[in-house]
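**Q** Just a sequence and a predicted model for now, questions to come.
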Amino acid sequence: MSAWHNARETWATVDEDDIEFVVRDRLPDWGLTRRSRRIAAQRLTERDASVEEIAGLIGVAPRTVYRWRAEGFQEAAA
């Protein structure tokens, strides 16, 4: 992640309650931070959610979910 992204707290912060809301209840939350979206996508992938469902729940394009899966969700763990 660039220095600009790291400097923006809103991009790097994680709210576990928001993530759990999306993963457990499968209700959309497009207000997740970038890092929270990746974590939610990873957890939904582990629960066998489809790419289209994940994209719709977290407010990204399906292509983004495919890319994150190909990258192994590296940034989510960081």
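**A** Good, I have the coordinates.
**Q** When you work out contacts or count neighbours from here on, use the C-alpha atoms and nothing else.
**A** OK.
**Q** in the protein, which spans are strands?
**A** Secondary structure of the chain by DSSP state E: no strands are present.
**Q** Which strands or helices does the top helix by length along it pack on?
**A** Secondary structure of the chain per DSSP state H: the longest helix is helix 34-46. On a contact count with 3 or more Cα pairs under 8 Å, 6 or more residues apart in numbering; DSSP states H and E, helix 34-46 meets helix 9-12, helix 16-25, helix 51-58, helix 62-71, helix 74-77.
**Q** Below is an additional structure, to be compared with the one above:
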Amino acid sequence: MSGWHKIRPCWTDADEYDVELIVRDPRPVDGLTRRERLLVARGLTERAVPAEEIARIVGVTPRSVYRWRSEGFRQAA
């Protein structure tokens, strides 16, 4: 594990309550961990939100959202 990952374990930290709030009221949010971004993207995908809108909300490119979808959001599990 790299030094950066030891300082900030971005794959294991997620605030489920915050994720649910963002999914219910989708608006751009800063400061999400990578796992939270995946969880929000999965929740919004389940609600048929377009990839471009999901990307805007979680602060990534639409290509990232398409990739996460094709991988089945495996990293968020």
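**A** Nice, I can see it. Worth saying up front: this structure is predicted, and the values here are computed from it rather than measured.
**Q** wait, which of the helices and strands packed on helix 34-46 of structure 1 is closest to R38 of structure 1?
**A** When the helices and strands packed on helix 34-46 of structure 1 are compared for distance to R38 of structure 1 using Cα to Cα, the nearest one is helix 74-77, at 5.4 Å.
**Q** OK, contacts around V51 of structure 1?
**A** V51 of structure 1 makes contacts with T45, P62, V65, Y66, as judged by Cα atoms under 8 Å, 6 or more residues apart in numbering.
**Q** Nearest to V23 of structure 1 among those?
**A** Checking the contacts of V51 of structure 1 one by one against V23 of structure 1 (Cα to Cα), the nearest turns out to be T45, at 9.8 Å.
**Q** Would you confirm that H5 of structure 1 contacts T33?
**A** No - taking contact to mean Cα atoms under 8 Å, the distance of 11.3 Å between H5 of structure 1 and T33 leaves them out of contact.
**Q** Give me the more crowded residue out of those two.
**A** Just comparing H5 of structure 1 and T33: by other Cα atoms under 10 Å the higher neighbour count belongs to T33, 19 against 12.
**Q** just checking, what residue in structure 2 corresponds to that one?
**A** Residue correspondence to structure 2 (TM-score structural alignment): T33 of structure 1 is matched to T33.
**Q** Check the gap between that match and A48 of structure 2 for me.
**A** As defined by Cα to Cα, to the nearest Å, T33 of structure 2 lies at a distance of 23 Å from A48 of structure 2.
**Q** which residues sit in contact with the residue nearest to the spatial centre of structure 2?
**A** In structure 2, the C-alpha nearest the mean C-alpha coordinate belongs to R37, at 1.4 Å (Cα atoms, centre = their mean). For R37 of structure 2, the contacting residues are V58, taking Cα under 8 Å, 6+ apart as the criterion.
**Q** Sweet, I'm off.
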